[in-house]
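Participant: Pasted the sequence and its predicted model underneath.
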Amino acid sequence: MGYRLLGEAAMLLHFAFLAYVTLGGFLAWRWPALLWPHALVAAYALAITLVGWDCPLTHVEDWARLRAGQAGLPSAGFVEHYLTGVVYPAEHLLTAQLAVAAAVAASWTGAAVLAVRRRARGGAGGSGGTRRPGAVKDS
């Protein structure tokens, strides 16, 4: 039973990873410090896609499922098993990848716009350019 739970946990973590790759940049709109971790995760996902690296989570899930007496993942891997042909038609894999890339680009563009607006509002020194009523201006 432990191997089955490990396989299920790896699958859920994999889905969470893909969701964070796709939507994590939007979290940076609210929490700007999350932009750098998202950039690292997105770069890793891009490398997996372009270079063809195997994802360690795929190996963990496959290993655990085989030890639990279940069918392992097909050689095509996690995305092809759970998403391609299930969530989108197999012939639209590139379209799905481009949609994820567009979501990442849009989220980073929005984060950049919000960062510029925050800086403009904060002004030099973060005071927003306003003074307390009755404060004396230094000359």
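Facilitator: That came in fine, so what should we check first?

Participant: switch to C-alpha atoms for all contacts and neighbour counts from now on
Facilitator: Will do.

Participant: The residue nearest in space to the middle of the chain: what's its closest spatial neighbour, skipping adjacent residues?
Facilitator: With distances taken as Cα atoms, centre = their mean, V21 lies nearest the centre of the chain, 1.9 Å away. Of all residues not flanking V21 in the chain, A42 sits nearest, at 5.4 Å (Cα to Cα, 6 or more residues apart in numbering).

Participant: so that neighbour is in which element?
Facilitator: Using DSSP states H and E, A42 falls within helix 35-51.

Participant: How about V21?
Facilitator: helix 2-30.

Participant: hold the first one in mind and look at this next one:
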Amino acid sequence: MMYRLVADIAMVVHFAFLAYLAVGGFLAWRWRRTIGLHLAVVAWGVLSVAGVDCPLTHVEDWGRRNAGQVGLPPSGFIDHYIEGVIYPEEHTNLARLGVAVLVLFSYVGYVLRRQ
């Protein structure tokens, strides 16, 4: 029971992290001090696209396997929960570009609102 709870919490935190990655720059329009946190989240997102393993993926996989469930595939969290579910796998680069444009737009707005 406890292992499954750890896995489920890791999954929820992962989704929250991805949502914050996409819209956190807009939140910084209102709460300016959060821009540093968002920059760190974006940096981690870029690193994960470049191939760095995410510790949340390992935590969730560990929890699922110890709970007697099937763990995450080697391809990871996004491939398991998002690609092929929310958008087709062949549109991965388009989805990444969309998030990048969203982040850049939010940063432009952040800078313009600061002036």
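Facilitator: Thanks, I have it. What you see is a predicted model, and the numbers here were worked out from it, not measured in a lab.

Participant: What residues does S107 of structure 1 make contact with?
Facilitator: Shown in contact with S107 of structure 1 (Cα atoms under 8 Å, 6 or more residues apart in numbering): 23, 25-26, 29.

Participant: The helix or strand where E80 of structure 1 lies vs structure 2, average distance?
Facilitator: Per DSSP H and E: E80 of structure 1 is located in helix 78-82. After superposition onto structure 2, the average distance of helix 78-82 of structure 1 to its aligned residues comes to 0.2 Å, using mean Cα distance after the TM-score superposition for structure 1.

Participant: Can you name the next helix or strand after that helix?
Facilitator: Where DSSP H and E defines the elements, the next helix or strand beyond helix 78-82 of structure 1 is helix 93-122.

Participant: how far does that next one sit from the chain's center?
Facilitator: Offset of helix 93-122 of structure 1 from its chain centre (Cα atoms, centre = their mean, to the nearest Å): 12 Å.

Participant: and stretch 3-12 of structure 1, which residues are buried?
Facilitator: 3-4, 6-7, 9-11 (16 or more other Cα atoms under 10 Å).

Participant: Make TSV out of those and add distance to L94 of structure 1.
Facilitator: As requested, the buried residues of stretch 3-12 of structure 1 are exported to TSV (distance: Cα to Cα, whole Å):
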residue	distance to L94 of structure 1
Y3	33
R4	32
L6	30
G7	27
A9	27
A10	25
M11	22
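
Participant: now H81 of structure 1: how far from L40 of structure 1?
Facilitator: 25 Å (Cα to Cα, to the nearest Å).

Participant: Same question for L27 of structure 1.
Facilitator: 14 Å.

Participant: if you count what's nearby, which of these two comes out ahead?
Facilitator: L27 (16 against 12; other Cα atoms under 10 Å).

Participant: Would you mind measuring from Y3 of structure 2 to A67 of structure 2?
Facilitator: Counting by Cα to Cα, the gap from Y3 of structure 2 to A67 of structure 2 is 5 Å.

Participant: Equivalent analysis for S75 of structure 2, please.
Facilitator: 20 Å.
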